[in-house]
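[1] Sequence plus predicted model, see below.
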Amino acid sequence: MPDKAKNPPRVVVFAYHSVGVRCLEVLHRSGVDIALIVTHPDDPSENRWFDSVAEWAAQQGIPALTPPNPNDPALVERISALHPDFFFSFYYRQMLGADLLALPKRGAYNLHGSLLPRYRGRVPVNWAVICGETETGATLHVMTLKPDQGDIVAQEKVPIGPDDTAHDVFLRVIEAGERALSQVLPALLAGKAVHRRQDLSQGNYCGGRRPEDGKIDWSQPAQVIHNLVRGVAPPYPGAFTL
């Protein structure tokens, strides 16, 4: 880990959710200089069952912004003035554009909730459960303009039991993400992390899900219905029938 007395690496973090809080704590303990956090405003109308990055930043006295668009030129200019060494993205909900990704001198890394290249894209934990997978995990990878396609630097697996809900699995994925970041961070900061290219032909891409996608199709096999029910169980909108 870097010596706090000697100009630690400066990072800008884009983060949300409990994943963001737990990974920010890893960075904070490591002694890096968290110069700025970009997050989302906490929506009182949302079923927020997870921790608040904005609240964590306030407790630590770290500047935090909640812009509607992280790619706004004024924000890009502000971040550029910080001369960041690294970007980290932990469950931030918006894509970073080319102007932003060009700023960090030593790389931009994103944590994704699947075993890339499988389940690239949206809500990967829910999709893994719905599709009947027996394992998933968390992957730290290089950020690129296309989502979830950059080189992998760390990956941790977690099991999915036959009756686990997506929430059960998500809690394990949070811990897996924290472990993955903790294990690779010293090598990243030292410039020695191994980067492994993804073979996208071995994976798949999934889109977002809407509440209406939880409608049960009773013509499907019982196992498929069981997987849907547990894959969208609370705190997600849930499966339903008419």
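    Here it is on my side, so go on.
[2] rest of the way, CA atoms for contacts and neighbours
    Fine.
[3] the strands in this structure, which residues?
    10-15, 33-38, 64-65, 86-90, 108-112, 120-121, 135-142, 152-159, 205-206 (DSSP state E).
[4] In JSON lines, list those along with distance to Val194 and mean neighbour count.
    JSON lines is the format used below for these (distance: least, C-alpha to C-alpha, whole Å; neighbours: other C-alpha atoms under 10 Å):
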{"stretch": "strand 10-15", "distance to Val194": "20", "mean neighbour count": "24"}
{"stretch": "strand 33-38", "distance to Val194": "23", "mean neighbour count": "20"}
{"stretch": "strand 64-65", "distance to Val194": "31", "mean neighbour count": "18"}
{"stretch": "strand 86-90", "distance to Val194": "16", "mean neighbour count": "25"}
{"stretch": "strand 108-112", "distance to Val194": "13", "mean neighbour count": "25"}
{"stretch": "strand 120-121", "distance to Val194": "21", "mean neighbour count": "20"}
{"stretch": "strand 135-142", "distance to Val194": "11", "mean neighbour count": "25"}
{"stretch": "strand 152-159", "distance to Val194": "6", "mean neighbour count": "20"}
{"stretch": "strand 205-206", "distance to Val194": "25", "mean neighbour count": "14"}
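[5] take a look at this one as well, against the first:
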Amino acid sequence: MSRAVVFAYHNVGVRCLNVLLAQGVKVALVVTHRDNPNETIWFDSVQQLAEWHGVPVITPENPNVPEVVEQIRALQPDFLFSFYYREMLKAPLLAIPGRGALNMHGSLLPKYRGRVPVNWAIIHGETETGATLHYMTEKPDNGDIVAQQAVPILPDDTAFAVFQKVTVAAEMALHGALPALLAGTAPRTPQDLSQGGYFGGRHPQDGEIDWAQPARRIHNLVRAVAPPYPGATTRLMGRPMRILQTLVDNEQEMTNPGFYVRNGKAYASCRTGRLRVLRFELDGSEMTAQDFAERFGTEEFEFNR
């Protein structure tokens, strides 16, 4: 029976840990994160799953400190797996497993290496993404590929919807590749790193809308940062506003950016094109198009930065 130490967090961590357990891998230890009280926890708990199955769990701030490295080395694992674990594993850890250290990444590598790949793929208007199981090296997301599973990105999919698809894709990729991996017959395909790029993390301020952008690009931003992410932000009548869900209504018309309600529907004019605004918040409170019209009327209001 193969032994593994698993570094995991989030829904991908839960689903992939389940795959290992279902296929008879001896999980000697799970390394995960303590939930951040300042973060909206909308995903399942790796720690809870491990505890249900009697697997020991640790939650170090830094997994690369000598005492954690020695604890893992003493377990003599055949494999290390990283499933949406948020810290990079350094060379001393990667050298421990006899049969390799593998990571599950939420894109079709070599595209969208690095942080929050689902959000970046939507921002750039991609129509497809997926999950990639690959060997880890000291550089992030550039090791040999073992398996990939693609999923579509539909024009109005939010990051949350796509992440749910990628979670299933990760489960499918691992489930399909694991028997060959355990048997020592899994393929290893080097990445052509010239075919993709590295992207960093995103912050709430990155969701500020530039209304000079075309409607489609703004729509992509809105759906990439829609809840449970921080949302796309702007200001209207000097008040903070979050645009939570949109549809592209027009991509050609040249207008001055503004917000208005017509016939019970809310719209946002961009420099090029127009969006139908399905959900929005003003001053921290979600309201309907009818609510807005009753309170402010149906004239068009300019967005202000």
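    Looks like it came in fine. What you see is a predicted model; the values in this text were computed from it and never measured.
[6] Give me the TM-score for this pair.
    With the length set by TM-score structural alignment, normalised by the length of the first structure, the two chains reach a TM-score of 0.96; 235 aligned residues with a C-alpha RMSD of 0.6 Å.
[7] I'd like the strands of the first structure as CSV, with distance to Gln198 of the first structure appended.
    Formatted as CSV, those follow (distance: least, C-alpha to C-alpha, whole Å):
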stretch, distance to Gln198 of the first structure
strand 10-15, 23
strand 33-38, 27
strand 64-65, 32
strand 86-90, 19
strand 108-112, 13
strand 120-121, 11
strand 135-142, 9
strand 152-159, 7
strand 205-206, 13
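[8] Among these, single out whichever gets nearest to Cys23 of the first structure.
    strand 86-90 (7.2 Å; C-alpha to C-alpha).
[9] neighbours around Gln94 of the first structure, how many?
    By other C-alpha atoms under 10 Å, the residues close to Gln94 of the first structure number 14.
[10] May I have the residues that are in contact with the aligned partner of it in the second structure?
    Matched by TM-score structural alignment, Gln94 of the first structure corresponds to Glu87 in the second structure. Glu87 of the second structure makes contact with Asn62, Pro63, according to C-alpha atoms under 8 Å, 6 or more residues apart in numbering.
[11] Would you mind finding the match for Ala147 of the second structure in the first structure?
    In the first structure, Ala147 of the second structure lands on Ala154 (TM-score structural alignment).
[12] So which elements touch the longest strand belonging to the second structure?
    The residue-count maximum for a strand in the second structure (DSSP E) belongs to strand 239-254. The contact analysis (3 or more C-alpha pairs under 8 Å, 6 or more residues apart in numbering; DSSP states H and E) places strand 239-254 of the second structure against helix 215-224, strand 232-236, strand 272-282.
[13] equivalent range in the first structure for it?
    Going by TM-score structural alignment: strand 239-254 of the second structure matches no residues.
[14] Just the buried residues of the helix or strand following that strand, please?
    For strand 239-254 of the second structure, the following helix or strand on the C-terminal side (DSSP states H and E) is strand 258-262. In terms of neighbour count (16 or more other C-alpha atoms under 10 Å), strand 258-262 of the second structure has its buried residues at Gly258, Phe259, Tyr260, Val261.
[15] relative to strand 135-142, how tilted is the longest helix seen in the first structure?
    Selection of the longest helix in the first structure by residue count, based on DSSP state H, yields helix 166-190. With axes from the mean of the first three to the mean of the last three C-alpha atoms, to 10 degrees defining the directions, helix 166-190 of the first structure sits at 30 degrees from strand 135-142.
[16] Quick check: Trp49 of the first structure vs Ile37 of the first structure, distance?
    According to C-alpha to C-alpha, to the nearest Å, Trp49 of the first structure and Ile37 of the first structure sit 21 Å apart.
[17] Over to Gly207 of the first structure?
    27 Å.
[18] quick one on the thing from earlier: check the offset of the longest strand of the second structure from the chain's centre.
    Centroid separation between strand 239-254 of the second structure and its chain, computed with C-alpha atoms, centre = their mean, to the nearest Å, is 23 Å.
[19] ok, and what's touching it?
    By C-alpha under 8 Å, 6+ apart, strand 239-254 of the second structure touches 156, 214-216, 219, 222-223, 226-227, 231-235, 270-284.
[20] Taking those residues, please make a PyMOL selection of just the buried ones.
    The PyMOL selection below is limited to those of these classed as buried (16+ other C-alpha under 10 Å):
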select buried, resi 156+214+215+216+219+222+223+226+227+231+232+233+234+235+270+271+272+273+274+275+276+277+280+281+282
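[21] Could you export the buried residues of strand 258-262 of the second structure as JSON lines, including distance to Leu49 of the second structure?
    What follows is those, written out as JSON lines (distance: C-alpha to C-alpha, whole Å):
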{"residue": "Gly258", "distance to Leu49 of the second structure": "48"}
{"residue": "Phe259", "distance to Leu49 of the second structure": "46"}
{"residue": "Tyr260", "distance to Leu49 of the second structure": "48"}
{"residue": "Val261", "distance to Leu49 of the second structure": "47"}
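[22] what's the closest of the strands of the first structure to Ala128 of the first structure?
    Of all these, strand 135-142 comes closest under C-alpha to C-alpha, at 7.0 Å.
[23] Let me have the helices and strands packed on strand 239-254 of the second structure in CSV, extended by distance to Lys26 of the second structure.
    Shown next, in CSV, are those (distance: least, C-alpha to C-alpha, whole Å):
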stretch, distance to Lys26 of the second structure
helix 215-224, 37
strand 232-236, 44
strand 272-282, 47
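[24] For Asn62 of the second structure, find the nearest of the ones you listed.
    When these are compared by C-alpha to C-alpha, helix 215-224 sits nearest Asn62 of the second structure, at 29.5 Å.
[25] The first structure: matching residues for the closest one?
    Helix 215-224 of the second structure corresponds to residues 222-231 in the first structure, going by TM-score structural alignment.
[26] That stretch vs the second structure - mean distance after superposition?
    Its matched residues in the second structure lie on average 0.4 Å from stretch 222-231 of the first structure after superposition (mean C-alpha distance after the TM-score superposition for the first structure).
[27] about what we covered before: so for Gly207 of the second structure, which of the helices and strands packed on strand 239-254 of the second structure sits nearest?
    Smallest distance to Gly207 of the second structure across these (C-alpha to C-alpha): 4.5 Å, for strand 232-236.
[28] by how many degrees do that closest one and strand 239-254 diverge?
    Using the same axes, to 10 degrees: strand 232-236 of the second structure against strand 239-254 is 100 degrees.
[29] helices or strands up against strand 232-236 of the second structure?
    strand 239-254.
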